[in-house]
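Peer 1: 3D, please:
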Amino acid sequence: MSSALTDLCPHPIVQAPMAGGVSVPQLAAAVSEAGGLGFLAAGYKTADGVYQEIKQLRSLTARPFGVNLFMPQPEYPGASTGSTGAAGAAPIDAGAVDVYAHQLAGEAAWYETELGDPDSGRDDGYEAKLAVLLDNPVPVVSFHFGVPSRDVLDSLRRAGSLTLVTATTVEEALAVERAGADAVIVQGVEAGGHQGTHRDIQENDGSGIGLLALIAQVRETVSLPLVAAGGIMRGSQIAAVLAAGAAAAQLGTAFVATPESGAHTLHKQALTNPLFVRTELTRAFSGRPARGLVNRFLREHGPYAPAAYPEVHHLTSPLRKAAAKAGDAQGMALWAGQGHRMARELPAGQLVEVLAAELDAARAALSDRSSDRGEVR
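Peer 2: The predicted structure follows:
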């Protein structure tokens, strides 16, 4: 996989797939054209929407790219989904969702909108999107929120796609290896947006593992190549994760502020706005732990949001859209990693080039220091 990934992208830089409209074809194309690996996010889109974005991306670049899928969520603990996606998750408490909806009634009145239907579906059109990717193979397919079945991974491999699956613990990485994926995306707790945990357990909130520690633990246990994700904003950090044993680095927040990104202007500005001083893992917007900039909505509702994904996501979707339309960043989901203050408003292709230059400089400095120590001895 390391050599296969190198063949796909000269620079070991992967643009994270960010659902919700951030990872648009223009962003993925710019990253891939610059020698990184651009990604589309299939989450929250229809199967036809995914097909149209792939078609558009192919019109913008002939370079390799990837598509990310969300694993379907089971209807109840241990429910069979043809995968290990979220198996063992805590039962959804419909009563808790109703209570949260009641709490959000004031938000709906303020933004003059209705709350969404929490029962709008749990599989995110998974099977239909898989069919699109098997009929129209792409170079790389990645998965979030669980592990696909071996049959799915084998089918994608036969179609010519490399497969990557997110893991946030050693146990999850082992599950990825057993399923037969080509590589593991090791996601540290520093990462912005949703943690790709396979099991959504309430007690896991805030207790995740830092990226460098996670790479070391997974590297000693799993033989698959690793792609490191979580708070990476500079080439020197890419050098660090590569030295720790990763084959490539995946960056999300670093690309949010680029002009090609589909993120709302308020989201881009908030990354470096002194008003937003820190990030926090929260269930406030989706019912699953996700890291975002601390704003009013997160402070007021985060402590009370139930562990209910995607029910809470569906419930709050109209609120988030209304807040964005009203220009109110305090009601939006401002997903961001811990390194958000280091965001640079550079064109995506230029950002890849800068990161690659920083990576080369960091490696050269490390080599020089090693040589100096050798001379002293």
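Peer 1: CA only for contacts and neighbour counts going forward, please
Peer 2: Noted.
Peer 1: what comes up buried for the strand or helix carrying Ala361?
Peer 2: Per DSSP states H and E, Ala361 falls inside helix 348-376. Residues of helix 348-376 classed as buried: Ala348, Gly349, Leu351, Val352, Glu353, Leu355, Ala356, Glu358, Leu359, Asp360, Ala362, Arg363 (neighbour count, 16 or more other Cα atoms under 10 Å).
Peer 1: if we ignore the residues flanking it in sequence, what's nearest the last one?
Peer 2: Okay, so that is Arg363. Nearest non-adjacent residue to Arg363, counting by Cα to Cα, 6 or more residues apart in numbering: Ala239, 6.5 Å away.
Peer 1: for Val141, what are its contacts?
Peer 2: Neighbour list for Val141: Gly66, Val67, Asn68, Leu69, Ser161, Leu162, Thr163, Leu164 [criterion: Cα atoms under 8 Å, 6 or more residues apart in numbering].
Peer 1: wait, a helix at it?
Peer 2: No - going by DSSP: H, G, I helix; E, B strand; the rest coil, the assignment for Val141 is strand, not a helix.
Peer 1: what helix or strand is the closest residue to Thr166 other than its chain neighbours on?
Peer 2: Leaving out its chain neighbours, the residue that sits closest to Thr166 by Cα to Cα, 6+ apart is Ile185, at 4.4 Å. Per DSSP H and E, Ile185 falls inside strand 183-187.
Peer 1: which parts of the stretch 51-200 of the chain are strands?
Peer 2: Using DSSP state E, counting those that start in this stretch, the strands of the stretch 51-200 of the chain run over residues 65-70, 140-144, 162-167, 183-187, 193-194.
Peer 1: highest mean neighbour count out of the ones you listed?
Peer 2: strand 183-187 (a mean of 28; mean count of other Cα atoms under 10 Å).
Peer 1: which outside residues touch that strand?
Peer 2: 1, 163-169, 173, 176-177, 195-196, 211, 214-215, 224-230.
Peer 1: kindly calculate the angle that it makes with strand 140-144.
Peer 2: 40 degrees (axes from the mean of the first three to the mean of the last three Cα atoms, to 10 degrees).
Peer 1: got the contact list for the closest residue to Leu298 other than its chain neighbours?
Peer 2: Once flanking residues are discounted, Leu298 sits nearest to Ala284: 5.8 Å by Cα to Cα, 6+ apart. Ala284 makes contact with Phe297, Leu298, His301, Gly302, Pro303, Tyr304, Ala305, Val312, according to Cα under 8 Å, 6+ apart.
Peer 1: let's see this one next, to set against the first:
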Amino acid sequence: MIKLKTAICNELNIQFPVIQAGMAGTATAALAAAVSSAGGLGTVGAAYMSPETIRNSIREIRDRTDKPFGVNLFCTKEQGSMAGFEKVQHVLNRFRKDLGMKETFDFEKPPQIFEEQFQVLIEEKVPVISTAFGLLPPDKMEQAKKAGSKVISMVTTVNEAIAAEKAGVDIIVAQGSDAGGHRGTFDIGAHPNGANVGTFSLVPQVVDHVTVPVVAAGGIMDGRGLIAALALGAAGVQLGTAFLISKESVAHPVYKKALSESTEESTVITKSFSGRPARGIKNTFIQEFEAAAEPLPFPVQNALTNDIRKAAAEKNRPEYMSLWAGQATRLLRSDEHAAQILENIMEEANQVLS
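Peer 2: Predicted coordinates:
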């Protein structure tokens, strides 16, 4: 098997230049450990986890592997407005009724727990801290470096990449609009639907404006995508959707089925579930909500829709679930272990170069 050692392999002490994205809700300790054990960098999506759960996940990974791994957090000061709450709740109650749930009109804003989450990463001395939606504040960056952690940040524009390098980030992930789920756009006010620059337009421009290693993300599923990214100057790739249907993924079975049946035409960028733009498979929730109301800002909208998404999963109703997915789903391989997915990518890369 080809080894393809690049700058991020040396920086992160990994065998292959492949990072598994820290997808909140689905990138658990089991998936992260499997990817890390296989030679990539596994990442726990800890943004919605309690500090205690994060600590337990870190320790679970260390029980499963002695390889490096990462933990991803949302790094944003967004508070969210309640303006328009009644109208949004009215629409959501239609969905609740269809799911056999009780209507609700009460709501409490989710607590801000970033400080506590981050402290766990410092105490546990995690090898890699990755951030989305923004950068670590200077004091947090200093703490991370003192703890011996490498810092990775997701960006969606060249200006964000330049800011990330100035802030002390070790590796930059350039996320194209092809990517599934939430991308790391810093300022949603300036880019209401995210900074929608395609992966292979974004990557070389970021590479030309920073000196730290750049990782390509968005619509990359196989060895061809890896080699293409390297040709554009990237030092590796970050994959999310590719690992969602792995055996280690905790994505719901109907979610995995929807992924395997989707195409490059299936996804849209929507704020309906969370209040932040995210790419997912278009379904009843997205269509009907967007026709009826404007979502509240993140994280309020995300908290408001949480009970619906959970109930939909319990009842096997994908039409009300957030089915995050990138644009290259025809390339997905179903029912494989994460290690096999990674091995296939590296073998395909070898074939491209041979």
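Peer 1: which strands or helices does the helix holding Ala361 of structure 1 pack on?
Peer 2: The contact analysis (3 or more Cα pairs under 8 Å, 6 or more residues apart in numbering; DSSP states H and E) places helix 348-376 of structure 1 against helix 25-33, helix 235-244.
Peer 1: structure 2: matching residues for the last one?
Peer 2: Under TM-score structural alignment, the counterpart of helix 235-244 of structure 1 in structure 2 spans residues 223-232.
Peer 1: ok, Leu275 of structure 1 - how many residues close by?
Peer 2: 11 (other Cα atoms under 10 Å).
Peer 1: still on that earlier bit, pretty sure the residue nearest to Arg363 of structure 1 contacts Ala361?
Peer 2: No - the pair Ala239 of structure 1 / Ala361 is not scored as a contact, 9.2 Å apart, by Cα atoms under 8 Å.
Peer 1: let me have the strands of the stretch 51-200 of structure 1 in a markdown table, extended by distance to Gly339 of structure 1.
Peer 2: What follows is the strands of the stretch 51-200 of structure 1, written out as a markdown table (distance: least, Cα to Cα, whole Å):
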| stretch | distance to Gly339 of structure 1 |
| --- | --- |
| strand 65-70 | 23 |
| strand 140-144 | 22 |
| strand 162-167 | 20 |
| strand 183-187 | 14 |
| strand 193-194 | 13 |
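Peer 1: and of these, who's closest to Ala336 of structure 1?
Peer 2: strand 193-194 (6.1 Å; Cα to Cα).
Peer 1: show me what secondary structure element comes after the closest one.
Peer 2: Per DSSP H and E, the first helix or strand lying C-terminal to strand 193-194 of structure 1 is helix 211-219.
Peer 1: average distance between that next one and structure 2?
Peer 2: Superposing on structure 2 and averaging over aligned pairs (mean Cα distance after the TM-score superposition for structure 1), helix 211-219 of structure 1 comes out at 1.0 Å.
Peer 1: for that helix, packing partners?
Peer 2: helix 170-179, strand 183-187, strand 226-229, helix 235-244.
Peer 1: who's in contact with it?
Peer 2: 168-170, 173, 186-190, 226, 228-230, 241, 244-246.
Peer 1: which among the residues you listed end up buried?
Peer 2: 168-170, 173, 186-190, 226, 228-230, 241, 244-246.
Peer 1: returning to that earlier point: got TSV for the contacts of Val141 of structure 1, with distance to Ser23 of structure 1 too?
Peer 2: What follows is these, written out as TSV (distance: Cα to Cα, whole Å):
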residue	distance to Ser23 of structure 1
Gly66	11
Val67	10
Asn68	10
Leu69	13
Ser161	20
Leu162	20
Thr163	19
Leu164	17
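Peer 1: when you align them, which residue in structure 1 goes with Ala164 of structure 2?
Peer 2: Mapped onto structure 1 by TM-score structural alignment, Ala164 of structure 2 lines up with Val176.
Peer 1: could you list which residues are in contact with that match?
Peer 2: Listed by Cα under 8 Å, 6+ apart, the contact set of Val176 of structure 1 reads Val147, Val165, Ala167, Val184.
Peer 1: the third one matches what in structure 2?
Peer 2: In structure 2, the residue matched to Ala167 of structure 1 (TM-score structural alignment) is Val155.
Peer 1: now that match: how far from Val203 of structure 2?
Peer 2: 10 Å (Cα to Cα, to the nearest Å).
Peer 1: one step back: relative to helix 235-244, how tilted is the helix holding Ala361 of structure 1?
Peer 2: Using the same axes, to 10 degrees, helix 348-376 of structure 1 lies at 60 degrees relative to helix 235-244.
Peer 1: surely Pro68 of structure 2 and Gln15 touch.
Peer 2: No - the criterion here is Cα under 8 Å, and Pro68 of structure 2 misses it with Gln15 at 10.4 Å.
Peer 1: run a quick neighbour tally on the counterpart of His90 of structure 2 in structure 1.
Peer 2: Counting by TM-score structural alignment, His90 of structure 2 corresponds to His102 in structure 1. Counted with other Cα under 10 Å, the neighbours of His102 of structure 1 add up to 12.
Peer 1: ditto for Ala175 of structure 1
Peer 2: 20.
Peer 1: let me see the contact set for Thr258 of structure 1.
Peer 2: Per Cα under 8 Å, 6+ apart, neighbours of Thr258 of structure 1: Arg344, Glu345, Leu346, Pro347, Ala348.
Peer 1: ok, so of these, who is nearest Pro259 of structure 1?
Peer 2: The closest of the contacts of Thr258 of structure 1 to Pro259 of structure 1 turns out to be Pro347 (Cα to Cα; 5.8 Å).
Peer 1: which residue lines up with that closest one in structure 2?
Peer 2: In structure 2, Pro347 of structure 1 lands on His337 (TM-score structural alignment).
Peer 1: in this structure that match contacts Ala242, no?
Peer 2: No - judged on Cα under 8 Å, His337 of structure 2 makes no contact with Ala242 at a distance of 11.1 Å.
Peer 1: of the two, who's got more company?
Peer 2: Ala242 (26 against 19).
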